[in-house]
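Q: when you get a sec, could you give me coordinates for this:
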Amino acid sequence: MYAIVNIAGKQFKVTKDQYVYAPKLAVDAGASVEFDEVLLADDNGTISLGAPTIAGAKVTGKVLDHVRGDKVIVFKKKRRKGYKKKNGHRQDYTKVLIENISL
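A: You can find the predicted model right below:
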């Protein structure tokens, strides 16, 4: 059984007992979260498709931790002009354990 769910504006294909690194959510670590924007669900070959979402379907999970992604280096340069700029960025994520998918 899997579902495609909208979490903070991004779509994730989730299954039970899976870890998802979603964009940072304003929820404390250890708290339970519920996602009700289920776009598609597959229950052993029976596919339910929402228009745009499936009414009554929910995905519940538990927030494990707030983490940061790998560092991305942004380097800009204009040759022969003496212009160089180096910048780094680390994106914030929330690690969520998917506990249950209910249709």
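Q: hey, let's count contacts and neighbours off CA atoms from now on
A: OK.
Q: and Glu10, how far from Val38?
A: Glu isn't right for residue 10; it's Lys. 12 Å (C-alpha to C-alpha, to the nearest Å).
Q: more neighbours, the two?
A: Neighbour count, other C-alpha atoms under 10 Å: between Lys10 and Val38, Val38 has more, with 27 against 9.
Q: the more buried one and Thr53 touch, don't they?
A: Yes. Counting by C-alpha atoms under 8 Å, Thr53 is a contact partner of Val38 at 5.4 Å.
Q: what residues does stretch 23-39 touch?
A: Contact with stretch 23-39 is made by 3-8, 49-54, 56-66, 92-94, as judged by C-alpha atoms under 8 Å, 6 or more residues apart in numbering.
Q: contacting residues for the most centrally placed residue in the chain?
A: Nearest to the mean C-alpha position of the chain, counting by C-alpha atoms, centre = their mean, stands Ala22 at 2.6 Å. Each residue near Ala22 by C-alpha under 8 Å, 6+ apart is listed here: 7-8, 10, 93-96.
Q: please give the structure of this sequence too, so both can be compared:
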Amino acid sequence: MYAVIKTGGKQYRVSPGEKLKIEQILADIGDEISFKDVLSIGEGDKIEIGSPFLKDVVVKAKVLSHGKNKKIKIFKMRRRKHYQKHQGHRQSYTELYIDSIVNN
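A: The predicted structure is shown next:
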């Protein structure tokens, strides 16, 4: 069984027993969180799609850790103008363990 959830402006396909890195959310390590923005669920050939979300479907997850991704280097340059700009960015993430998909 799998579900498509929406969090942090992105959509993720998740299934129970899976680890997932998402945009950072405010939760402590070890907390149980639930996602109610479930776009669709499926199992085998059966698929159920919401408009826009499914009612009575919840994805439960546990927070494993918080951290930062690898640094992305940003370099801007204007030719012949002697302009160069160096920047870097590290995006914060939260790692989750998907416990279950509850369909009432």
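Q: list buried residues within the contacts of Ala22 of the first structure.
A: Listed as buried from these are 7, 93-96; burial here means 16 or more other C-alpha atoms under 10 Å.
Q: and the residues you listed, which of them are in strands?
A: 7, 93-96 (DSSP state E).
Q: and those as JSON lines, adding distance to Ser32 of the first structure?
A: Output for these, formatted as JSON lines (distance: C-alpha to C-alpha, whole Å):
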{"residue": "Ile7", "distance to Ser32 of the first structure": "14"}
{"residue": "Tyr93", "distance to Ser32 of the first structure": "16"}
{"residue": "Thr94", "distance to Ser32 of the first structure": "12"}
{"residue": "Lys95", "distance to Ser32 of the first structure": "12"}
{"residue": "Val96", "distance to Ser32 of the first structure": "9"}
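Q: for the spatially most distant residue from the centre of the second structure, give its distance to Gly30 of the second structure.
A: Residue distances from the centre of the second structure (C-alpha atoms, centre = their mean) peak at Arg80, which lies 41.9 Å from the mean C-alpha position. Distance, Arg80 of the second structure to Gly30 of the second structure, using C-alpha to C-alpha: 54 Å.
Q: list of residues touching stretch 8-21 of the second structure?
A: Taking C-alpha under 8 Å, 6+ apart as the rule, stretch 8-21 of the second structure contacts 1-6, 22-23, 93-101.
Q: whichever of these end up buried, select them in ChimeraX.
A: Entered in ChimeraX, the line below selects the buried ones among the contacts of stretch 8-21 of the second structure, by 16+ other C-alpha under 10 Å:
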select :2,3,4,5,6,22,93,94,95,96,97,98,99,100,101
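Q: was I right to think His86 of the second structure contacts Ile74?
A: Yes. Under the criterion of C-alpha under 8 Å, His86 of the second structure makes contact with Ile74 at 5.9 Å.
Q: all strands of the second structure, in order?
A: So, for the second structure - with DSSP E - the strands run 2-7, 10-14, 19-23, 32-35, 38-43, 46-49, 57-68, 72-78, 83-89, 92-103.
Q: average gap between the first one and the first structure?
A: Using mean C-alpha distance after the TM-score superposition for the first structure, strand 2-7 of the second structure ends up 0.7 Å from its aligned counterpart in the first structure, as a mean over the superposed pairs.
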